[in-house]
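In: Prediction below, plus the sequence it came from.
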Amino acid sequence: MASTTGSAEVGHAGKRIAVIGAGIIGCSTAFHLLKAGARQVTIIEAREPAAATTGAGAGFVSHWSAGMFPLGEEGLQLQQYGLDFYRAIHEVGVEIGYRPNGTLMMALTEAGRERFVRPVLDSPHAPAEMQDLTARQIGEKTRGLIDATQVHSGAFNPHGIQLDTRLATGVMVDEIVKMGGVFRNGTAVTGIYDAGSHVKIQTDKGEFEVDGVVVAAGAWNNEVLRDLGWRLPLLRVMATRIVTDGRGLPSTLPTVQCRELRLWLRESFGAVMWGTGRHYQPYYQTGDDWIEPGQPRNADLMQAMDDVELAQLQKIFPPLRGSKVSSWAQGVPCYTPDSGLIVGHVPGTTNVVAVGGDNETGVSHGPGLGRLSAELILGQKPFVDTTRFRLDRFARDSYATEAEIAAALPAWSGHQPAGPVSLRQ
């Protein structure tokens, strides 16, 4: 697999680095650490690589800074890095379900166009190739996936891609092992302590010391960080994706986003994969504070989404008519109050970096966030300015509960029901 970083630095060979979490961000961190010259890299994972939210991801990547997420130029650089990273994997002939089919932000009405599509078209971060499509053009481009009489218009980014998240993570795992990285699967971290000269990591399999730690545990980040006295403002949400039975769809269809429906939808090996944010469930509403590592399995939530949404979606997407649920999965993406990413040293520590707050964009930003985490823990200059992603942009006690984080988000407070888009990628 081609390297997307600079040459390895011999001075890092002796540093002992642990990465906690083997999702797409954690594996990207380990990959970039090894590419940078670190030779003692250990990945600690409570289950198996990609066994949690990453494995439930829908797997699409695009320029989300263009009118969809307030991530600015820095976010755009991370998004482009992700696009280039996955293309590099594909170009060496490794199967990751790669589809260079673009991303369609679709509106059903004139109001929807002005609220959701116009900001994409007018964004300074939109690529020059962004296309303003009429309903007829949408019908032609999607080749029967969308009934053009049911939609208004859309913005099409030809640079968007689709991939299989498990396959992509598996490629990184193989590369990490080839370069000498060590996986400690089935190992739960129970505490970390920064002693200044080193970090102690306590697990259910024993204690060991390292020179630096990157915490990339997703929805479990705060459990790992607990003993450091810092809590990230993360709203943990149970999100569901459904894959239909085979619909005979071509592999050339774009990812579809419709914020009026809080919907994402894409082709996956001839079937339809879809999900809607209207049936996401914040964990604090369940009364559960602790989440079992891995993927949730709430069949009632999945069935409610299918029962409620399908009738409307079948009018817009003919291939869903008569479809059946072939498989489904759930993950626990984490939202932040400002919809921004998180990466940086944990305040009060010198040897611990935390990364997360994916806001359902972990697959898009995972490669870049992994590289940034590696650079930060190794003391290198980050390839992207991390100021807007720092942990301490939030005051230590600014959000005492996840309910307070939810109230700060339009999607969960109810002020804007269409809210931040459901990416589920």
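Out: Noted; the coordinates are in hand. Residues are numbered from 1 along each chain as shown.

In: Going by C-alpha atoms from here, please, whenever you check contacts or count neighbours.
Out: Noted.

In: Which of the residues in stretch 241-255 are classified as buried?
Out: The neighbour-count check on stretch 241-255 (16 or more other CA atoms under 10 Å) flags R241, I242, V243, T244, D245, G246, R247, L249, S251, L253, P254, T255 as buried.

In: Mind checking which of these land in strands?
Out: Under the assignment DSSP state E, the buried residues of stretch 241-255 contribute R241, I242, V243, T244, T255 to strands.

In: which of those residues sit farthest apart?
Out: T244 and T255 (15.6 Å; CA to CA).

In: surely I146 meets G139?
Out: Yes. With contact defined as CA atoms under 8 Å, I146 reaches G139; the gap is 5.8 Å.

In: Looking at those two, which one has more neighbours?
Out: Shown here are I146 and G139; by other CA atoms under 10 Å, I146 has more neighbours (22 against 18).

In: and the comparison structure, right after this:
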Amino acid sequence: MSGSKRVAVVGVGTMGSQAAWRLAARGAEVVGYDRFAPGHDRSAAGGETRIFRSAHFEDSRYVPLLKHADALWEQLQQEAGRELRRLTGCLLMGPTEHQQMATVLQSIAEHGLDHEVLDAQSLAKRFPQFRIEDGDAAVLDRHAGYIRPELTIQTAARRAEQLGARIHRYTAVREIAPSGDGVEIRTDAGSERFDAAVVTVGPWVNDLLPDLPWEVDIRRLINAWYVPTTDAWFGEERPAFIRTAPTHCYGLPSPDGVSVKLGLSRALHRPVNDPNRLDRTVEPEELDVFTELLGRYMPDLHPDPIRLSVFMEGYTESSRPLVGPLPGNDNVVLLAGFSGHGFKLSPAMGDIAADLALDGTSAQPIDFISTLDRAEA
């Protein structure tokens, strides 16, 4: 049986914790390695909340994967007895002629997603905390909401351990080397051989795999939390929100009912040369773009943030992740470069990683993100 394989999971974070859970659930002998510990805030998984949504800006081909992730989110919550996700809706706003809004409407139409289109008058009455401009559209994705990232990672990792996985915390992997018909994982404490490895190291992917044939651009991102000056942000409906243009931003009312988290897109953040030396200090001038957004679209948020957080994300040139075997080594499954929209997909990606590590293939529709025959510089 394929599940009897020994599989290493290198990086037990957003994707790795889910891969460890799905592998262990199938009876694989799973050993995880993390340079810190599951749920840490030193890479891409901090920030208290992340958005789950059914409609997709980037490519409607993600929708079937989101549906698979949706089922697994429910399964993990049931198995763990913890609320990891709450469906509060997500408002998607932007100019109607912008390609991302067109893709959202296409994904909704193709897959029959539960949604509502709001004109400016309806939006102002129902969600007075937001402003839209002439030519803008607003779409409420009803099967959407927020995820608790740190809790999710710890929960998935703990569930994997309950199913028999072992996790080496504070253990950085220095090298992954071919070993016969398997792979060898080398750390400062020694080496261990496995039938396969799943590599999910986030911003450290270029360090661990310097010969990767695709570029993964690591960026330093900022989240800022703002206090509302009106009650509208915490009324009966508290949707997450995304604005596509002219400045791409996203946000979520915090679960504690105190503040609203705001984040920006890749282009507005600095590259990270060394993920081990992330600058976590936010300079005042870095908040100028946040302040401009608040004044234009969310004037009921006090312009001075009460909390700031810095983290990292990996982007590919196409913004599509790298999912599949490492070139030249089919025993290494790579998940990398999720380009800012990976967390909502993470249970599905963990399940796909388990498919690939145990069986060499997956029934999920991943051709458009697969590393096989990928023509990307």
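Out: Nice, thanks for sending it over. This structure is a prediction, so every number in the text was calculated from the model and none was measured.

In: Need the TM-score between these chains.
Out: After superposition, the two chains reach a TM-score (TM-score structural alignment, normalised by the length of structure 2) of 0.88; 366 aligned residues with a CA RMSD of 2.6 Å.

In: thinking again about what came up before, looking at the ones in strands among the buried residues of stretch 241-255 of structure 1, spot the one nearest H365 of structure 1.
Out: Checking these against H365 of structure 1 by CA to CA gives T255 as the nearest, at 17.1 Å.

In: Help me confirm that the closest one comes into contact with Q162.
Out: Yes. Between T255 of structure 1 and Q162 there is a contact under CA under 8 Å: 7.4 Å.

In: Spit out the residues that contact the two alike.
Out: Counting by CA atoms under 8 Å, 6 or more residues apart in numbering, the contacts common to T255 of structure 1 and Q162 are F60, N101.

In: can you tell me how far the residue nearest the centre of structure 1 sits from G112 of structure 1?
Out: Among the residues of structure 1, the one closest to the centroid is G362, at 1.7 Å (CA atoms, centre = their mean). Separation of G362 of structure 1 from G112 of structure 1 (CA to CA, to the nearest Å): 26 Å.

In: One more: P127 of structure 1?
Out: Note on P127 of structure 1: its distance to G112 of structure 1, by CA to CA, is 21 Å.

In: same check, this time on S197 of structure 1
Out: Taken as CA to CA, the span from S197 of structure 1 to G112 of structure 1 is 55 Å.

In: Looking at the two, which one has more neighbours?
Out: Higher neighbour count among S197 of structure 1 and G112: G112, with 19 against 10, using other CA under 10 Å.

In: and the more buried one, what does it touch?
Out: R259, E260.

In: Name the next helix or strand downstream of the one helix or strand it maps to, please.
Out: Taking DSSP states H and E as the criterion, G112 of structure 1 maps to helix 110-112. Once the chain leaves helix 110-112 of structure 1, the next helix or strand it forms, by DSSP H and E, is helix 118-122.

In: So which elements touch the very next helix or strand once past that next one?
Out: Next in sequence after helix 118-122 of structure 1, counting helices and strands by DSSP H and E, comes strand 131-134. Using 3 or more CA pairs under 8 Å, 6 or more residues apart in numbering; DSSP states H and E as the contact test, the elements touching strand 131-134 of structure 1 are strand 153-157.

In: which part of structure 2 lines up with the strand it packs on?
Out: Aligned using TM-score structural alignment, strand 153-157 of structure 1 spans residues 137-141 in structure 2.

In: Can you tell me what sits against the matching stretch?
Out: With CA under 8 Å, 6+ apart, stretch 137-141 of structure 2 has contacts from 53-55, 89-96, 101, 113-120, 123.

In: Against structure 1, what's the mean shift for that stretch, could you check?
Out: By mean CA distance after the TM-score superposition for structure 1, the fitted stretch 137-141 of structure 2 averages 1.7 Å away from its aligned residues in structure 1.

In: Go through that stretch and flag the buried ones.
Out: For stretch 137-141 of structure 2, the buried set under the neighbour-count rule, 16+ other CA under 10 Å, comprises A137, A138, V139, L140, D141.
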